[in-house]
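[1] coords please:
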Amino acid sequence: MLKVVVWNENRHEQIDPEVREVYPEGIHGTIASFLGEAQFDVSTATLDEPEHGLTDEVLNQTDVLIWWGHIAHHEVKDEVVERVKQRVLDGMGLIVLHSGHFSKLFKTLMGTSCDLKWREASEKERIWIIDPSHPIVEGLGEYIELENEEMYGEHFDIPTPDELVMVSWFEGGEVFRSGCTFKRGKGKIFYFRPGHETYPTYYNKEVQRVITNAVKWAEPTKLPKPVYGNAKALELIKEK
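    Model prediction:
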C-alpha cells in the first residue's frame, strides 16, 4: 500500500472563518480523506509541527508527498526544504498543488522564479485535458469545469514541463499550464493548479480523481539507486 503524506501549512484555516467553513478539517484533512477512501495509507503534516512534520523518519517512509502552501512559504525552514528535495531526488513522488508553486521546495526543484499572473474574481475555470493518453487523467472527459476559482495566468515562469497534461482557460480570458509533470533525479513531480482556499475545489470528484491518479503515477520506481563516482571496469581493458 502506497504511503502518502499530505502537507499543508494550515494557516488560512486557523485565521480565516471563511476558509474554516469550507475546510473544517483543513485542506490537508479533506485531501487525506478522499485519498484514504482510495485505499492509500495516508497521514498528514503541517507547518507548526516540530520540523514541520517532515522528519527523516517520516520522509524515509513516504512514497508520495502532497504539498499545499500559500501565506507562509517563508516560514518553511531551509533544512527541511533540502531534506525533502533530497528525498525527491532519491525517488519520492511529489505533487504540488495550487499556490504551492511559490513554495521554496518547488522553486528550488524548478530552478526558476515560478511566478505568474493571478486574480481573485470567483470566475469560471475550464481545465482542458490535452493529453488524454496520460494516466493522471484516466477516467475523465475532455475537460473539468469549476464554476468559481482564482485565476492563474501565463506567463508561468517554470522550465518546459516534461509532459503538459492540462491547460486552463478562465472566464476573464487568460490561459494557464495547469497540469505539468517533471522528473528530478529518480523522483516524479506533478504540479496541479486548482485549489484556492475559499472555494470547495477539493470536494470536486474530478479534481479528486486527478490527485488520486497522480499519486499512483508518482509512485517510486523499484530500480536500485545509480552508483556514481570512480568505477571499476566491467570488462578487461587491454594494456596499450
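
[2] from here on, contacts and neighbour counts on C-alpha atoms
    OK.

[3] could you pull out the strands in the chain for me?
    3-8, 41-46, 64-68, 93-97, 117-129, 143-153, 163-170, 175-184, 187-192 (DSSP state E).

[4] export those strands to a markdown table and tack on distance to R20?
    Below are those laid out as a markdown table (distance: least, CA to CA, whole Å):
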| stretch | distance to R20 |
| --- | --- |
| strand 3-8 | 14 |
| strand 41-46 | 16 |
| strand 64-68 | 16 |
| strand 93-97 | 19 |
| strand 117-129 | 18 |
| strand 143-153 | 17 |
| strand 163-170 | 26 |
| strand 175-184 | 26 |
| strand 187-192 | 22 |
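
[5] adding mean neighbour count and distance to K238, write those strands out as CSV.
    Listed next are the strands of the chain as CSV, based on neighbours: other CA atoms under 10 Å; distance: least, CA to CA, whole Å:
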stretch, mean neighbour count, distance to K238
strand 3-8, 23, 49
strand 41-46, 20, 54
strand 64-68, 26, 47
strand 93-97, 25, 44
strand 117-129, 17, 56
strand 143-153, 20, 60
strand 163-170, 20, 44
strand 175-184, 21, 37
strand 187-192, 24, 39
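
[6] here is a second sequence; please produce its structure as well for comparison:
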Amino acid sequence: MNDIQVTVWNEYRHEKQNPQVHSIYPNGLHEAIAGYLRKDSRLKVRTAVLDEPQHGLSEEVLDNTDVLVWWGHKAHDEVQDDIVEKVQQRVLDGMGLIVLHSGHGAKIFTELLGTNTPSLKWRDDGEREKLWVVEPGHPIANGLSDFIEIEKEEMYGERFEIPAPDELVFISWFEGGEVFRSGCCYRRGTGKIFYFRPGHETFPTYHQPEVMQVIQNAVHWAAPTEGAEVTYGRVERDREHQASL
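    As a prediction, the model looks like this:
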C-alpha cells in the first residue's frame, strides 16, 4: 500500500495577530494538525499557508496531494479564484478534501457544494459540545465511543444551509440546546469531501486526541481509491461488442 500524501492548509492569520490564539497554537493550527497526522506512518504530511506563493498550492503540490485538509476563517476572499479552480478540478479527479470548522465559508467548499456561503447560527462563548456518532459503522468513526465531549467550543446551530449530505456521521449538541450536522460526507466527481465542524481558533480543540482521531480517520477515508475508468463526451460504438450480441 502506497503512502497517502497529505497537505494541511491554513490561513495562518489568527495565530500571528491574536495573542490568545498564538498561545494555543504557537506554530499555527496547521502544524498542530500536521503534527498529529505525522504520527501515522502511512501518511506523508506537508503544510501550506495563505501567504505563500500560490497559497502554497502550486500544481506540483496539488498533483502530489492525495488528501487536502483545509482550515480558513477570516480571509476566504483572499484565496485566488484560479487556485480554487485547480483545487476543485483535483477533487473532481479524485483528491480527497477535508474542510474544518469555519472552512464552510471557503470558496472551495461553496464551489464544490454548489451553494453560497452556508448560513448558520453561531455563538463563541465557549460552551460544552457533545459530538454524537450517528453512523457508528462508518470508517470516519473508527475507534470512537458513542460521542466526543469537547469542554469549550464555539456553537454552530441549525439551520445549516448545505445540500443534504450523502452520509451524516456526527451531530453536535450544545449547552444552549442547539444541534448541528457536524460530520458531513459528499462525493463530487471521483473525489470525497468531509466537513467536520469543531475547531474554533480560540479553543484547544486540535489538541484533543478524539478530535484528531476523526481527522486521521477522515484522511484515510478520503484518500483516492482505484475505480472504474471514467470517460466523457461522444464515444464510438463498440463494434466487437455489437457483433457478439
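
[7] and I31 of structure 1, which of the strands of structure 1 is closest to it?
    With CA to CA as the measure, strand 3-8 is the member of the strands of structure 1 nearest I31 of structure 1 (7.3 Å).

[8] kindly name the residues of structure 2 that line up with the closest one.
    Mapped onto structure 2 using TM-score structural alignment, strand 3-8 of structure 1 covers residues 5-10.

[9] tell me roughly how far the matching stretch lies from structure 1 on average.
    Averaged over the aligned pairs, stretch 5-10 of structure 2 sits 0.1 Å from structure 1 after superposition, using mean CA distance after the TM-score superposition for structure 1.

[10] find me the equivalent region of stretch 130-148 of structure 2 in structure 1.
    The aligned range for stretch 130-148 of structure 2 is 126-144, by TM-score structural alignment.

[11] and stretch 162-173 of structure 2, by the same measure?
    Going by TM-score structural alignment, stretch 162-173 of structure 2 sits over residues 158-169 in structure 1.

[12] nearest to P135 of structure 1 among the strands of structure 1 would be which one?
    For P135 of structure 1, the closest of the strands of structure 1 is strand 163-170, at 9.7 Å, according to CA to CA.

[13] need the residues that contact the closest one.
    123-132, 134, 137, 151, 175-182 (CA atoms under 8 Å, 6 or more residues apart in numbering).

[14] same thing but at 6 Å, please
    With contacts defined as CA atoms under 6 Å, 6 or more residues apart in numbering, strand 163-170 of structure 1 is touched by 124-131, 175-181.

[15] then stretch 67-77 of structure 1?
    7-9, 96-97, 99-100, 103.

[16] chain center to that stretch, what's the gap?
    13 Å (CA atoms, centre = their mean, to the nearest Å).

[17] counterpart of it in structure 2, which residues?
    The aligned range for stretch 67-77 of structure 1 is 70-80, by TM-score structural alignment.

[18] pull out the buried residues from that stretch.
    70-73, 76, 79 (16 or more other CA atoms under 10 Å).

[19] using JSON lines, lay out these together with distance to S172 of structure 2.
    Shown next, in JSON lines, are these (distance: CA to CA, whole Å):
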{"residue": "W70", "distance to S172 of structure 2": "20"}
{"residue": "W71", "distance to S172 of structure 2": "19"}
{"residue": "G72", "distance to S172 of structure 2": "20"}
{"residue": "H73", "distance to S172 of structure 2": "20"}
{"residue": "H76", "distance to S172 of structure 2": "25"}
{"residue": "V79", "distance to S172 of structure 2": "29"}
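
[20] out of those, flag the one nearest to L112 of structure 2.
    W70 (13.5 Å).

[21] could you state which residue of structure 2 sits nearest its centroid?
    I98 (1.7 Å; CA atoms, centre = their mean).

[22] counterpart of that residue over in structure 1?
    Counting by TM-score structural alignment, I98 of structure 2 corresponds to I95 in structure 1.

[23] that match reaches R193, doesn't it?
    No: under the criterion of CA atoms under 6 Å, I95 of structure 1 is not in contact with R193, lying 10.6 Å apart.

[24] list the residues that contact the match of I98 of structure 2.
    By CA under 6 Å, 6+ apart, the residues touching I95 of structure 1 are 66, 189-191.

[25] please report how far A141 of structure 2 lies from G177 of structure 2.
    24 Å (CA to CA, to the nearest Å).

[26] residue in structure 1 matching P19 of structure 2?
    In structure 1, P19 of structure 2 lands on P17 (TM-score structural alignment).

[27] which residues touch the residue lying closest to D162 of structure 1 once chain neighbours are set aside?
    Leaving aside its sequence neighbours, D162 of structure 1 sits nearest to F182 (CA to CA, 6 or more residues apart in numbering; 5.1 Å). Residues near F182 of structure 1 by CA under 6 Å, 6+ apart: 161-162, 189.
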